[in-house]
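> after the sequence you'll find the predicted model.
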Amino acid sequence: MTILVTGGAGFIGANFVLDWLAQSDEPVVNLDKLTYAGNLENLKALQGDARHFFVRGDIGDRELVAALLAQHRPRAVISFAAESHVDRSIHGPGEFIQTNIVGTFHLLECVCAHYAALADAERQAFRFLHVSTDEVYGSLAANDPPFTESNPYQPNSPYSASKAASDHLVRAYHHTYGLPVLTTNCSNNYGPYQFPEKLIPLMIHNALAGKPLPIYGDGQQIRDWLYVGDHCAAIRRVLKAGKLGEVYNIGGWNEMPNLTIVHTLCDLLDAARPKAAGSYRDQIAYVTDRPGHDRRYAIDARKIARELGWRPAETFATGIKKTVQWYLENAGWVADVTSGAYRQWTEQNYGKRA
């Protein structure tokens, strides 16, 4: 018994692999291209662990993917591989189209051919789980109900449009070719090993470095925040018991404006790593909002609770405290991933908005 994980050196993928092997002896074949956000340091704890077989490669490389499927004969493929940052998709949408749409197509083609050749018992057990985002649903007004699995797709950025397209491909391969698929759409994740371009790790990194804490617009964009460990537990549950062809929304039931998140982080850092003078809140700087910025996301996670019995274990208060503590204790990891290229990109994205 083996599973194949794509994108397993990235933020959510690495947390999933680490959690999986902490709870199971079932081996993981981990395929990751190791772009800027894919980092083998995330998997350092598994060095020398025979249960973890890492392969550097692209989901769009059909020859490689087909060879891995033939060699390891996984009972499931869990696909995290994606370009995932809205700001980067605005500056360079091409990579998002190539990875999230074309890459997913090539992966599905390989998996579909592999599935068709399996013996009956293996076919019955096989699953393809596609990890997606709540951003495919678009933006909510202040009084709109949270997104359910039946919400129409209304993506507003190149990133979310590319993920919406990949979701549609996965659905089509189920209905057309009978591939046993499952899809999850999650809300904003946070936790250990998140590359510091996303809000929470960026604010922690900038605060400790004495840099401005850039807030888009008025900072009142609302997101539903999900601790990454809870997300991993939900994926394991969907893989085990999810109904084929179904979509499951995974959320933390934690709607909060971005500015409140930043204030919370500043207050936690003030307590854990106080400045010589003043508060980290003094570093907050409002910058021009990004184009097409969705105002609010919120996930209705009642379906997965009702049908599969999953609910988040962490509140935002407990999850964010764990997250801040992890970044404080892993300054070396942050220093390693914040290369010159990363610093150049943050200047490109935020410098002209001041």
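Everything's here; your move. Residues are numbered from 1 along each chain as shown.
> okay, CA-based contacts and neighbour counts for the rest of this
OK.
> what's the helix or strand containing Arg236 packed up against?
Take DSSP states H and E as the rule and Arg236 turns out to sit in helix 228-241. Here helix 228-241 touches helix 11-23, strand 181-186, strand 188-190, strand 247-250, helix 302-308, going by 3 or more CA pairs under 8 Å, 6 or more residues apart in numbering; DSSP states H and E.
> other SSEs contacting the last one?
Yep, that's helix 302-308 we're talking about. Using 3+ CA pairs under 8 Å, 6+ apart, the elements in contact with helix 302-308 are helix 228-241, strand 247-250.
> repeat for the first one
Using 3+ CA pairs under 8 Å, 6+ apart as the contact definition, the elements that helix 11-23 packs against are strand 3-6, helix 228-241.
> tell me what angle that helix forms with helix 228-241.
Calculated by axes from the mean of the first three to the mean of the last three CA atoms, to 10 degrees, helix 11-23 forms an angle of 70 degrees with helix 228-241.
> for comparison:
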Amino acid sequence: MIIVTGGAGFIGANFVLDWLRDCDEPIVNVDNLTYAGNAETLAPLAGDPRHIFSQVDICDRAAIDALFVTYRPHAILHFAAESHVDRSINGPAEFVQTNVVGTFTLLEAARAYWNGLAGDEKAAFRFLHVSTDEVFGSLNPTDPAFNEHTAYAPNSPYSASKAASDHFVRAYHHTYGLPTLTTNCSNNYGPYQFPEKLIPLTIINAIGGKKLPVYGDGKNVRDWLYVTDHCAAIRTVLQKGVPGETYNIGGWNEQANIDVVHTLCRTLDELRPSASGTAYAAQIEFVKDRPGHDRRYAIDATRIERELGWRPAETFETGIRKTVLWYLEHPEWVAGVTSGSYRHWMETHYAGTV
């Protein structure tokens, strides 16, 4: 038995679905079902006794303690987080609460549970914390990619809250001996991603005949990681990772945002041509840049390949094509998440695109 937090969110849900597709070990899925947590994503698991869903706030210590006592997991995988930079700029307090206080609460509960274990059970337990490359700050065009020894330099309330959570995880290993593992990943994309993020937003707006908003000059660079590759990497770290260590997970796919949007437009031109016959790229619109927008992220994923044997299976081209096809084939899921509150958020951040 393992516990997964945030298992109704984008990456967490993909992890849960992949895990239960590939093995029979049960999962306790802990999610508070905030705006980005979608129970519909977990519909394929309805009636599956291996999937135990618990709607719990990770800041609720008593509820978390009860889950440990009831299910006695050998690992907790911590995906739950507020994760959108724009939202953190407008409302940083929620990010401190979920990402910092929530992680602290989980660490305290895990430490108490782990201290009560003995022998092989205690030796086998793991606390795996899923983090981001944004904690490392911004790179210049010629700077080397982030590695596991890069100094932290977060530039947004979101990345600052994740950096704080990373530091707590590290401290709990070094101070208390809790067997922790931390992963820092690059930008994920793929099925079930909430459409506030660049790739699903572009797909949904394009086929809806709306503007395709691109921040600033569109030349901000990110490393792109297909979500199922990320899930495979996390399973590898859980199985083979050394307690107390961190592992960078990247896709070896640096792309400027404007290039990502053009790739999506070309793919949609092929797979779902517009009714007018006009190329989707005609819908691109540059909008005011976000405050403090980091220019470039890049992940050096050499260590996880060298020490644990993981490397991404998807190229950017294959992953993008799979992603576009998934959104085209799942209009009901898209309609379910693009609610009134989502449209209000879109109007706030991308005026004129809704």
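It's in. Because the structure is a prediction, the values reported are computed rather than measured.
> now the helices for structure 1?
Along structure 1, the segments classed as helices by DSSP state H run 11-23, 62-72, 86-91, 93-96, 104-116, 120-125, 158-177, 199-208, 228-241, 258-272, 302-308, 316-329, 331-337, 340-350.
> what's next to the longest one, contact-wise?
The contact list for helix 158-177 of structure 1 (CA atoms under 8 Å, 6 or more residues apart in numbering) reads 83-86, 89-90, 93, 96-97, 100-101, 104-105, 108, 112, 130, 132-133, 135-136, 153, 155, 179-181, 183, 245.
> have a look at how far, on average, it is from structure 2.
Helix 158-177 of structure 1, aligned to structure 2 and superposed, deviates on average by 0.3 Å (mean CA distance after the TM-score superposition for structure 1).
> compute the inter-axis angle for that helix and helix 104-116.
Using the same axes, to 10 degrees: helix 158-177 of structure 1 against helix 104-116 is 30 degrees.
> from the chain's centre, how far out does helix 158-177 of structure 1 sit?
With CA atoms, centre = their mean, to the nearest Å as the basis, helix 158-177 of structure 1 stands 17 Å off its chain's centre.
> go on, the first one?
Centroid separation between helix 11-23 of structure 1 and its chain, computed with CA atoms, centre = their mean, is 12 Å.
> mind reading off the mean deviation between it and structure 2?
Mean deviation of helix 11-23 of structure 1 relative to structure 2 after superposition (mean CA distance after the TM-score superposition for structure 1): 0.3 Å.
> ok, the residue of structure 2 positioned farthest from its centre to Leu212 of structure 2 distance?
Here the centre of structure 2 is the reference, and by CA atoms, centre = their mean the most remote residue is Ser276, at 35.6 Å. Distance from Ser276 of structure 2 to Leu212 of structure 2, counting by CA to CA, to the nearest Å: 17 Å.
> returning to what we had before: dump the helices of structure 1 to JSON lines, plus mean neighbour count and distance to Asp282 of structure 1.
Shown next, in JSON lines, are those (neighbours: other CA atoms under 10 Å; distance: least, CA to CA, whole Å):
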{"stretch": "helix 11-23", "mean neighbour count": "20", "distance to Asp282 of structure 1": "29"}
{"stretch": "helix 62-72", "mean neighbour count": "15", "distance to Asp282 of structure 1": "50"}
{"stretch": "helix 86-91", "mean neighbour count": "18", "distance to Asp282 of structure 1": "25"}
{"stretch": "helix 93-96", "mean neighbour count": "18", "distance to Asp282 of structure 1": "34"}
{"stretch": "helix 104-116", "mean neighbour count": "19", "distance to Asp282 of structure 1": "44"}
{"stretch": "helix 120-125", "mean neighbour count": "12", "distance to Asp282 of structure 1": "55"}
{"stretch": "helix 158-177", "mean neighbour count": "20", "distance to Asp282 of structure 1": "32"}
{"stretch": "helix 199-208", "mean neighbour count": "20", "distance to Asp282 of structure 1": "10"}
{"stretch": "helix 228-241", "mean neighbour count": "20", "distance to Asp282 of structure 1": "29"}
{"stretch": "helix 258-272", "mean neighbour count": "18", "distance to Asp282 of structure 1": "9"}
{"stretch": "helix 302-308", "mean neighbour count": "16", "distance to Asp282 of structure 1": "39"}
{"stretch": "helix 316-329", "mean neighbour count": "16", "distance to Asp282 of structure 1": "19"}
{"stretch": "helix 331-337", "mean neighbour count": "13", "distance to Asp282 of structure 1": "22"}
{"stretch": "helix 340-350", "mean neighbour count": "13", "distance to Asp282 of structure 1": "18"}
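> same list (the ones you listed) but as JSON lines, adding distance to Tyr36 of structure 1.
What follows is the helices of structure 1, written out as JSON lines (distance: least, CA to CA, whole Å):
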{"stretch": "helix 11-23", "distance to Tyr36 of structure 1": "11"}
{"stretch": "helix 62-72", "distance to Tyr36 of structure 1": "21"}
{"stretch": "helix 86-91", "distance to Tyr36 of structure 1": "12"}
{"stretch": "helix 93-96", "distance to Tyr36 of structure 1": "12"}
{"stretch": "helix 104-116", "distance to Tyr36 of structure 1": "19"}
{"stretch": "helix 120-125", "distance to Tyr36 of structure 1": "34"}
{"stretch": "helix 158-177", "distance to Tyr36 of structure 1": "16"}
{"stretch": "helix 199-208", "distance to Tyr36 of structure 1": "15"}
{"stretch": "helix 228-241", "distance to Tyr36 of structure 1": "20"}
{"stretch": "helix 258-272", "distance to Tyr36 of structure 1": "25"}
{"stretch": "helix 302-308", "distance to Tyr36 of structure 1": "32"}
{"stretch": "helix 316-329", "distance to Tyr36 of structure 1": "19"}
{"stretch": "helix 331-337", "distance to Tyr36 of structure 1": "8"}
{"stretch": "helix 340-350", "distance to Tyr36 of structure 1": "8"}
